[in-house]
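A.B. asks: Fold the following and give me the result.
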Amino acid sequence: MRLSGIKPMWAVALLVFATATLDGQSLRHRHEQILHHLAAEEWAQAEKALVELRQTAPSTFTRNSYDYLLARVNQKLGKTDAARVEYLNVVKRDALVSEYAYWHLAEIVRAADEFQLERQYLEKLFSGYPDSLLVDRARWRLAESYWESEEYQRAIAVYTEIANGRGPRARAAQLQIARAELRQGQAFQARATLEKRLTIGAPDDVALEAVRLLDEIDTRTGAALSVADHLQRARIYQANRAFDAARRHYQWIIDRFADHQNVPEALFAIGRGYYLQDNYDQAIVWYERAHNQFPKTPAGEQGYYQAGHAQANAGRWLRALKRYEEFIEAYPESEFLSGAHLNAIDVLRSAGKTEDALAWCRRTIERFPGSLPATTA
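C.D. replies: Model prediction:
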């Protein structure tokens, strides 16, 4: 039986109904017709076909849980009361799709602001069907329900269960715990929760929200931060392209601890942020500072090199060439040496200086014989 065109929301039900036990050609035809209407999102026609099937073959209708499909169709048509009745019939007889019926029942009562009843349905789902694919979503929704009802301590309890797991949802739960603690006026505890979150995992969007909350808390409470705190937050902002926020933390380090070991990184990162915001003139200023103040550090070396890229992106081809030449002379053992040669070729081509570009091609081939840069040149 072909189910192409069926949307994912129907997939679970149709895995059941596609193998439904039907007696006679007429019933099989009705079954095909129902599947066709669902695939085409013809909800009214699907409802009509399902009602007719119930009238024609009630035992077949119930045995194969077509009432679940009818409930889904009614829900799509906005007939939530009718859908609710059908879902309740499904769970009453503990049909194979009962876990999904509970999920949709929870959806319906949630829309009606019946949060207490919603929680009952969700709890029945993950207590009665602990291996269901819906369990994680149901538990998250239960926590949200408590949050929306301002029952923050209960929300924290559920979010804590989720946070003890793994994956994106567990990380997001930690963030929600901190938010709930803030709602309860527990700024100190919220801060501890957020800082714990930052010690694990990647600088992802959850970490970004965590540092934003931390900055908000610390601005309000006047908390004193260490260089490590500022550096950690700056790196997370930078990784998430929140460059303005990153600059504030990097600038704090530069202004107060000019000789700190992380100042070269801070100078370069500010330049990098401006570069990625297409503000090439400011990028050059900060790249040059990184190099001039700390020429023997990786950040100083990269700043000197990247300033050439900024000149090139600003359309100043010959200035870019000059910088690449200076870089090659200043850092003859750099890992970026071959890149500087190839970039010199590119800016000369962009400047329309073909003969000079060819000369640099020959120079690159001689400098890196048998290598990928030589082949590229």
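A.B. asks: Please count neighbours and contacts with C-alpha atoms only from this point.
C.D. replies: OK.
A.B. asks: Quick check: Thr160 touching Ala172?
C.D. replies: No. Using CA atoms under 8 Å, Thr160 is not in contact with Ala172, being 10.7 Å away.
A.B. asks: Run the chain-centre distance for the strand or helix carrying Phe188.
C.D. replies: In the assignment (DSSP states H and E), Phe188 maps to helix 187-198. Distance, stretch centre to chain centre, for helix 187-198: 21 Å (CA atoms, centre = their mean, to the nearest Å).
A.B. asks: what comes into contact with that helix?
C.D. replies: 171, 174-175, 177-179, 181-182, 207, 210-211, 214, 217 (CA atoms under 8 Å, 6 or more residues apart in numbering).
A.B. asks: please redo it, this time with the cut-off set to 10 Å
C.D. replies: Under the criterion CA atoms under 10 Å, 6 or more residues apart in numbering, residues 171-172, 174-184, 206-211, 213-215, 217-218, 220-221, 229, 232-233, 236 lie in contact with helix 187-198.
A.B. asks: Sequence B follows; please return its structure for comparison with A:
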Amino acid sequence: MRITRIIGILALLGGLATVACAQEADVEERQPNAKLTAEEADRLLTTGRAALEDGMYRMARHRLGELLAGAPDRKRQVEAALWLARTHCAEQNPRKALAVLHDHAPQVRGAAMTADYALTTAQAQFALGEWASAAEGLEAFKEKYAEQPMAPAALHLLAQVQVAQTNWAAARETADMLTARWADAPDMPAAWFHLATALAAAGQTNDALSAFQFVATNQAGQVWGERAELQVFELKLRMGEYPPTRELVQTLQTNGNLSAEARARGYQVVAESMAAETNYTQALQMMDKALAATTDPATRLASQAQKAYLLVCAGQTQAGILLMREVVTQLPDPAQAAQWHLRMAAELAVREQWTEAAAEYQVWLDAFERMPGTAAAREGLADALLALGRFSEAAAAYSRAVVEQTNATRRLLILQQQGDAHFAAGEFQSAHAAYLSALEAPPPAGEETDRILYQLAETELAMDDIAAGEIRLLELSRAATDSAFIPKAIMRLGELYDARGAGESAIEQYSRLTQTNTASAIRSEALFARGMIRYRMGLFPEALADFTRIRDELPETPPAAQAMFMRGWCLYMLGKDVAALQVCQQFLEDYPNSEFVPDVHFWLGEYAFNHGDFAGAEERFVQLATDHPKSPRAADALFWAGRAAVAARHYLAANEHFNHLMERYPDYVRLAETLLAQGDVLSELGQFPAAILAFNEVIVRFPQQPEAWVAWGRKGDCQFTLGQENPARYEEALLSYRTLADSAGAPFDLRLQARFKTGRSLEKMGRPTAALDRYLEVVYAFLQEPKPDAEATVWFTRAAFSAAGLQEKAGRWNEAYNIYRRVSDSGVAAASEARARMTRIRQDHWNLF
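C.D. replies: Coordinates of the predicted model:
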């Protein structure tokens, strides 16, 4: 019967989604041997729920089943049963869901959990067609459970049950109750939408149209509203009427019942939609269709305004501007003209076409001043002028924008920008007044206040009011906040004291910033400034110490190069008249028997290594180890000789150095690291079996050291490579990767890497289902980590894309989309690529969304 088909549709829309395709056979599922800890239980629950949300039902079922079997307490067991039942429902196995719920219902405590059980039970009964039982259970949500969070979902389901029973009056009454009590809940429009769908299918067109229009009006601009508008379109189309809608290109092209203006409006909406997806070429094509379809002059002008905007978006700037200027003078609705012109100017600003943006904002103000949008136009003009370096004009524009702006936050920002523009123009009195006005506005929080205070101080200094500026900087420098303007204030004070010859006072200020907890850039600047003052004061050892700290601690900061230069001057002033390198070389010639010769050799080797002279570094380190075999530096020298050879890609020589090191110094403190490095060298030489032996030695001899974790991973990499010729080696690689993945003390990123490579190995072995599980474990573990590091992000990204790739290969587009969404939502560097793939999936498989 027709109504039976509709009930199936309603069940689908209600969330009892069908499984897209059959799940593969179970592989490698862990069986708990004992009760779980609370932390393990919570992780299983989080992973199970996430897998259920992403449509990975088999994984969700096994994780939640594991939790149910080993839950440490009743509460977690009850919660596990609930989510397992929901998973069964999602897998279209409602009888199993009811069995699980029935078995654990006696243990349920609390109104919230009882209500959850009642709702899930009703969902399973609904799926089985047990409508009377479902309705009976759901009636409790009208009163008894009315205050529970799941009440809207329950009433929504009740309405579906009543629709299935063709009890239209009861279904409408339930939908009305949802509207009255839960107007903001997503289930409210969903219930009305499903009721309307059923009414339309039953031939009750007027009632269906009324319900759809209610949703479209109530949810205007939202997903349900847009869907309802589509349905209104279809219903009215049957009735000979045409409302505008989006993404109906085929209908717009082929339906002969549409009026010309309706068709034109439809193309406009489609163009807007395509533009929102930055598909400007097709958007412009749709606008041309709209222009071709319309016969109404006003509609044609509106379409031309929209086309002008799209031309700018598409990079055809001059064509867009010329068309817009022509159109806005002819549009009969000034508000519409102002809106389109302002939108175009804002787009020019977004594209940083500042000259054109400034011109269009000014044209807009000349034509539409005092109309809605005036504040935005004035601020936009000021921003464009500031970006163009027209500071006085920008300041004047900001002063007018402040008057128009009513939003307190925006006013504060405009006042600051006005001050900045005046300052850049050298108009310090005006800048001072603007900054004071900003301080007197509703007080900003921390950083903003400090910024204003700092700029006020700079303005006072520029006005030659040195005392006022210094006092303000001193007060700011003592503020107990983490603002970036605190160290800036301290640095500025040091500069001022130094400029007037108060060297000791300047040193005192710079010393406040030389601690390791200060940001590296500021700390480096402070060390360099302090070193320069000490140098001018003749305190060469102290100055040398400052410059050396920059070299040792902050070699990548801007002052580093000048600091190294100043080290040479300090050495010269101390009686060493050549650069540091020459001094060290001369030292070796003059004092060949000194106890410090090995240290100097080692420093020279380090110097060469750090400057990319790997051959010179290797030679220097070998000389040290050969000439001074009993020196504490000798073992380190051989180690670094090997490292230098590796850097130069002289792997045979590197292997020889590492062998000599282990033969001569078997108790070397860095022996584990040496073995690890040797294994890497052997890997580079393609001697993977020998490399595995080196990694095994690390694992056996140093099982408690961090190098052992790395060795497990490197060993697995070698076995994986060997698997290309002998697939049996993939099993060995699996064991190595699993050992690392299960090492609780190993760094998080190493464990993620091991899990990813486990999945990669399984994929090579033709076990995509198991590989998918491993990839997803990486994804979900990363998302649960509070502060994952950059390395962890790499493996999360690779795992997510690999998992999504498997789903795409299997034709599971929804699941692949959900995984890409996880990447997009995480904000990692690959988020944009994930979004692009999401867009591709939606475009290629639009019928699934």
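A.B. asks: before we move on, the earlier item: would you show me how to pick out the buried ones of the contacts of helix 187-198 of the first structure in ChimeraX?
C.D. replies: Selection command for ChimeraX covering only the buried members of those, criterion 16 or more other CA atoms under 10 Å:
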select :171,172,174,175,176,177,178,179,180,181,182,206,207,208,209,210,211,213,214,215,217,218,232,233,236
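A.B. asks: In the first structure, point out the residues matching the helix or strand hosting Ala50 of the second structure.
C.D. replies: Assigned by DSSP H and E, Ala50 of the second structure falls within helix 38-53. The aligned range for helix 38-53 of the second structure in the first structure is empty, by TM-score structural alignment.
A.B. asks: Give the buried residues for that helix.
C.D. replies: Here helix 38-53 of the second structure shows Ala41, Asp42, Arg43, Leu44, Leu45, Thr46, Thr47, Gly48, Arg49, Ala50, Ala51, Leu52 as buried, counting by 16+ other CA under 10 Å.
A.B. asks: thinking again about what came up before, so where is the helix or strand just after the helix holding Phe188 of the first structure in the second structure?
C.D. replies: Using DSSP H and E, the helix or strand that directly follows helix 187-198 of the first structure along the chain is helix 205-221. Matched against the second structure by TM-score structural alignment, helix 205-221 of the first structure falls on residues 521-537.
A.B. asks: same question, stretch 184-193 of the first structure
C.D. replies: Going by TM-score structural alignment, stretch 184-193 of the first structure sits over residues 500-509 in the second structure.
A.B. asks: how far is the matching stretch from where the chain is centred?
C.D. replies: So, by CA atoms, centre = their mean, the centroid of stretch 500-509 of the second structure is 45 Å from its chain's centroid.
A.B. asks: Also stretch 636-653 of the second structure?
C.D. replies: Distance, stretch centre to chain centre, for stretch 636-653 of the second structure: 39 Å (CA atoms, centre = their mean).
A.B. asks: Show me the longest helix that occurs in the second structure.
C.D. replies: With secondary structure taken from DSSP state H, the second structure has its longest helix at helix 790-809.
A.B. asks: That helix aligns to what range in the first structure?
C.D. replies: Going by TM-score structural alignment, helix 790-809 of the second structure lines up with nothing in the first structure.
A.B. asks: in that helix, what's buried?
C.D. replies: 792-808.
A.B. asks: same thing with stretch 221-237 of the first structure?
C.D. replies: Buried residues in stretch 221-237 of the first structure (16+ other CA under 10 Å): Val227, His230, Leu231, Gln232, Arg233, Ala234, Arg235, Ile236, Tyr237.
A.B. asks: got it, and stretch 503-515 of the second structure?
C.D. replies: For stretch 503-515 of the second structure, by 16+ other CA under 10 Å, it's Gly503, Glu504, Ala506, Ile507, Gln509, Tyr510, Ser511, Leu513, Thr514.
A.B. asks: The residue nearest to Trp354 of the second structure when sequence neighbours are not counted and Phe428 of the second structure, how far apart?
C.D. replies: In space, Trp354 of the second structure comes closest to Ala384 once its chain neighbours are excluded; the distance is 5.1 Å by CA to CA, 6 or more residues apart in numbering. Here Ala384 of the second structure is placed at a distance of 21 Å from Phe428 of the second structure (CA to CA, to the nearest Å).
A.B. asks: go on, Phe748 of the second structure?
C.D. replies: Where Phe428 of the second structure is concerned, Phe748 of the second structure sits at a distance of 53 Å (CA to CA).
A.B. asks: okay, the two: which has more neighbours?
C.D. replies: Phe428 (22 against 19; other CA atoms under 10 Å).
A.B. asks: Show me what the more buried one aligns to in the first structure.
C.D. replies: Using TM-score structural alignment, Phe428 of the second structure pairs with Phe115 in the first structure.
A.B. asks: Now its match: closest residue in space that isn't a chain neighbour?
C.D. replies: Ser145 is the one closest to Phe115 of the first structure (CA to CA, 6+ apart), at 6.4 Å.
A.B. asks: Is it correct that Ala101 of the first structure is in contact with Arg93?
C.D. replies: No. Counting by CA atoms under 10 Å, Ala101 of the first structure stays clear of Arg93, with 11.5 Å between them.
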